[in-house]
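Visitor: Please find the sequence and the predicted model below.
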Amino acid sequence: MAGSTAQVSGRPKKARIEIIPLIDVIFFLLATFVLFTLSLNKTQGIRVTLPQVFTGEPRATEGTHTISVTEQGTLAWDTEFVNLDEFLRRLQVFHTSNPDGRILINGDENASFNAAVYVFDEARKAGFEKVLIETKVRQAK
């Protein structure tokens, strides 16, 4: 029975802390923390298939707007699809309100290279010095 003490040789048996369930709880908490932390580094763009690279490093996304280029060449500002004029207008407004802001280009791996370069060039023309290209790190085999 849980919590009861047994008599061994006339003395009460001491309570023990079982270490295996404690290790299980610690691993569960660690896994939960890792998954939660990984979910914090998501970008605001729409879902696209990112190009894969071997050299890549995580970057903070604070002060960043994500420009997505889909496989069909359409543009999205964060999660909202926009036309070309709206994209250019939002670039100017964002640069005016946040001159040190960053633009993250989130281009589909099958998107036209020309479309991604156009977004990059327009962001630079708007005055942004920090224009980043989002990629997915390829796992070494």
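Guide: Yes, it's here.

Visitor: Only C-alpha atoms from now on, for both contacts and neighbour counts.
Guide: OK.

Visitor: Double-check Gln92 against Arg124; I have them as touching.
Guide: No: between Gln92 and Arg124 no contact is recorded; they are 11.0 Å apart, counting by Cα atoms under 8 Å.

Visitor: higher neighbour count, the two?
Guide: Using other Cα atoms under 10 Å as the criterion, Gln92 and Arg124 rank with Gln92 on top: 19 against 15.

Visitor: how about the nearest residue to that one, chain neighbours excluded?
Guide: Spatially, and ignoring its direct neighbours in sequence, Gln92 is nearest to Ala126 (6.2 Å; Cα to Cα, 6 or more residues apart in numbering).

Visitor: try this one next to it:
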Amino acid sequence: MRYLSEKKARIEIIPMIDIMLFLLVFFAMLMLKMIPTTGQVTKLPTSSTAQELPSPKLLVELKQDGAIWVEQQQLSLPQLTEKLKKMGDKTAVTISGDKEADLQVVMKVLDAIKLSGVTQVAIAAKTQN
């Protein structure tokens, strides 16, 4: 008469652990996306043909007042050229700037990048809504 005896209820804990680990990984990845990865916040210009680029090896930020920032440091044009020469000509550089930045400053930065021998240059922009 063993088949008539009641079975005790069991709580399976393994599926619950799987779900908790999945949620932990999900929220960790979400938090990493929310943390800004580089530099200061700038108001990027907009473009209807903007595309997503891979993370740059070096981000050059142009401020409204004409200041040039690289890796949390303000640099002059000769300092920027020297830094890029040390990094090598295979470095990918992205120029990010305030939408109010002077176009002449952008051209000076492009000239400094060309003098260093770097050929992979991109300009950051937001897509138009």
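Guide: That came in fine, so what should we check first? Remember, predicted model here, so these are calculated numbers, not experimental data.

Visitor: Tell me the residue in structure 2 aligned with the residue nearest to Gln92 of structure 1.
Guide: With TM-score structural alignment as the criterion, the equivalent of Ala126 of structure 1 in structure 2 is Ser116.

Visitor: Quick check, its match in contact with Lys90.
Guide: No: with contact defined as Cα under 8 Å, Ser116 of structure 2 does not reach Lys90; the gap is 10.7 Å.

Visitor: in structure 2, which spans are strands?
Guide: 46-47, 58-62, 68-70, 73-75, 92-97, 120-123, 126-127 (DSSP state E).

Visitor: now these as TSV including mean neighbour count and distance to Lys108 of structure 2?
Guide: Below are the strands of structure 2 laid out as TSV (neighbours: other Cα atoms under 10 Å; distance: least, Cα to Cα, whole Å):
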stretch	mean neighbour count	distance to Lys108 of structure 2
strand 46-47	14	21
strand 58-62	22	11
strand 68-70	20	11
strand 73-75	13	13
strand 92-97	22	12
strand 120-123	15	14
strand 126-127	14	22
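
Visitor: Quick check: which of these is nearest to Thr38 of structure 2?
Guide: Comparing the strands of structure 2 against Thr38 of structure 2 with Cα to Cα, the closest turns out to be strand 58-62 (7.7 Å).

Visitor: need the strands of structure 2 in a markdown table with distance to Thr38 of structure 2, can you?
Guide: Putting those into a markdown table (distance: least, Cα to Cα, whole Å) gives the following:
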| stretch | distance to Thr38 of structure 2 |
| --- | --- |
| strand 46-47 | 19 |
| strand 58-62 | 8 |
| strand 68-70 | 9 |
| strand 73-75 | 12 |
| strand 92-97 | 11 |
| strand 120-123 | 15 |
| strand 126-127 | 16 |
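
Visitor: Among those strands, which comes closest to Phe26 of structure 2?
Guide: Nearest to Phe26 of structure 2, of all these, is strand 126-127, at 26.6 Å by Cα to Cα.

Visitor: residues in contact with that closest one?
Guide: Defining contact as Cα atoms under 8 Å, 6 or more residues apart in numbering, one finds that strand 126-127 of structure 2 is touched by Leu44, Pro45, Thr46, Ser47, Ser48, Thr49, Ala50, Gln51.
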